[in-house]
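*Asks:* Have a look; sequence and predicted model below, questions after that.
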Amino acid sequence: MIKKTYVLSFPQAVVQQPVTYHLIKDYNLITNILKAQVTPGQGSEEKGMLVIEVQGSQKNIDRGLDYLTRIGVHYQPLAQDVVWYEDRCTHCTACVSLCPTGALSVSRPTMTVSFDKEKCIACEICLKVCAYKAVSISL
């Protein structure tokens, strides 16, 4: 099985459709929603964004991506990575409570911060709170 992460952009006409249901049911994909945002608006102003991890055979992933294109959902692979510089980290733990996936965590009783790249969804919240520049984005 292959695991890939994509950023999906939904036009107003598609926001209310059960897109992830079809990816699961019709294309046999395991889906994990990592981040979602719907911006309500007037008429054509409403839009949606979804960061989704899909797992399945390459054939089924390709078929699922074709389905997204047909219904007007734009997708792109998640093209950025968060890099954690342990040597710059002061282990202040400011980032830990804000990390939505637990990619940044603290070990007790030593109170040391650690980073699990596999859990990271590149939401960039940690970049905003780290005064020591111990995290950055690698494009």
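*Replies:* Sure thing, it's come through. Residues are numbered from 1 along each chain as shown.
*Asks:* Please count neighbours and contacts with C-alpha atoms only from this point.
*Replies:* Fine.
*Asks:* ranges for the helices of this protein?
*Replies:* Using DSSP state H, the helices of the chain run over 19-25, 58-71, 125-129.
*Asks:* mind checking which of those helices is nearest T31?
*Replies:* Of all these, helix 19-25 sits nearest to T31, with 6.8 Å by C-alpha to C-alpha.
*Asks:* Pull the residues that contact that closest one.
*Replies:* Outside helix 19-25, the residues within contact range by C-alpha atoms under 8 Å, 6 or more residues apart in numbering are L29, I30, T31, G64, L68.
*Asks:* Can you list the buried residues in it?
*Replies:* Neighbour counts over helix 19-25 (16 or more other C-alpha atoms under 10 Å) mark V19, T20, L23, I24 as buried.
*Asks:* could I get the helices of the chain as TSV with distance to V106?
*Replies:* Converted to TSV, the helices of the chain look like this (distance: least, C-alpha to C-alpha, whole Å):
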stretch	distance to V106
helix 19-25	33
helix 58-71	35
helix 125-129	14
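*Asks:* S9 is nearest to which of these?
*Replies:* Closest to S9 of these is helix 58-71 (C-alpha to C-alpha; 9.9 Å).
*Asks:* And the residue nearest to I137 when sequence neighbours are not counted, how close does it get to S136?
*Replies:* Excluding the flanking residues, the one nearest I137 by C-alpha to C-alpha, 6 or more residues apart in numbering is V82, at 4.7 Å. Relative to S136, V82 is positioned 6 Å away (C-alpha to C-alpha, to the nearest Å).
*Asks:* putting a second one here so we can go through both:
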Amino acid sequence: ITYRLVKEYNLMINILRAEVVANKAGELIMDIEGSEQDIAEAIDFTAHEGIEFRILKSGITLDEERCVHCGACTSVCPSGALTLRRDDWSLVFAPEKCFACELCVKSCPVRAIVAVMHLNGTVLAG
């Protein structure tokens, strides 16, 4: 199935976790990149094949009250989603750039950054 998603729907897939047992239900957690149309068509394909597909999105939230603007998170952020404003050295978070690597969560000394997961729009952790 994964091969067909890549080949036929032009998706880039990173398998994050796989649990497959012969003749039993399994679970595959993937990070998928592609156009909205290709992803929608791939979801339709998996449903037609009898595969349950759930959308799981992850990201981070920044507690502005707790943040001390030390910049520790900016030094580990590979996407540039976390930067320091030069005029007042305050932290700026651009969520559209974040790809949820969670390196910033581990680097924050005051735990102002928290990882969150959403499943079909419902918050699972945070």
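*Replies:* Yep, it's here. The shown structure was predicted, so the numbers you read here are calculated from the model rather than taken from an experiment.
*Asks:* Now distance to T112 of the first structure too, for the buried residues of helix 19-25 of the first structure, in a markdown table please.
*Replies:* As requested, these are exported to a markdown table (distance: C-alpha to C-alpha, whole Å):
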| residue | distance to T112 of the first structure |
| --- | --- |
| V19 | 40 |
| T20 | 37 |
| L23 | 39 |
| I24 | 39 |
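*Asks:* Quick one: neighbours of L82 of the second structure, just the number.
*Replies:* Using other C-alpha atoms under 10 Å, L82 of the second structure has 22 neighbouring residues.
*Asks:* can you pull the contacts of the alignment partner in the first structure of it?
*Replies:* Applying TM-score structural alignment, one finds that L82 of the second structure aligns to L104 in the first structure. Shown in contact with L104 of the first structure (C-alpha under 8 Å, 6+ apart): C95, V96, V113, S114, F115, D116.
*Asks:* which of those show up in the second structure as well?
*Replies:* Retained contacts for those in the second structure, judged by both residues aligned by TM-score structural alignment, their matches' C-alpha atoms under 8 Å, are C95, V96, V113, S114, F115, D116.
*Asks:* hey, where'd the strands end up in the second structure?
*Replies:* 12-19, 27-33, 56-62, 82-84, 91-93, 113-119, 122-125 (DSSP state E).
*Asks:* Relative to F99 of the second structure, which of the ones you listed is closest?
*Replies:* strand 56-62 (6.9 Å).
*Asks:* Report the mean deviation for the closest one after fitting onto the first structure.
*Replies:* With mean C-alpha distance after the TM-score superposition for the first structure, strand 56-62 of the second structure departs from the first structure by a mean of 2.3 Å once superposed.
*Asks:* by contact count, what packs against that strand?
*Replies:* strand 113-119 (3 or more C-alpha pairs under 8 Å, 6 or more residues apart in numbering; DSSP states H and E).
*Asks:* if we can go back for a sec, I'd like a version of the strands of the second structure in TSV, one that adds distance to E102 of the second structure as further columns.
*Replies:* TSV is the format used below for the strands of the second structure (distance: least, C-alpha to C-alpha, whole Å):
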stretch	distance to E102 of the second structure
strand 12-19	14
strand 27-33	14
strand 56-62	7
strand 82-84	12
strand 91-93	13
strand 113-119	7
strand 122-125	13
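*Asks:* what's the closest of these to C101 of the second structure?
*Replies:* strand 56-62 (8.3 Å).
*Asks:* buried set for the closest one?
*Replies:* Buried residues in strand 56-62 of the second structure, counting neighbours by 16+ other C-alpha under 10 Å, are found at L56, K57, S58, G59, I60, L62.
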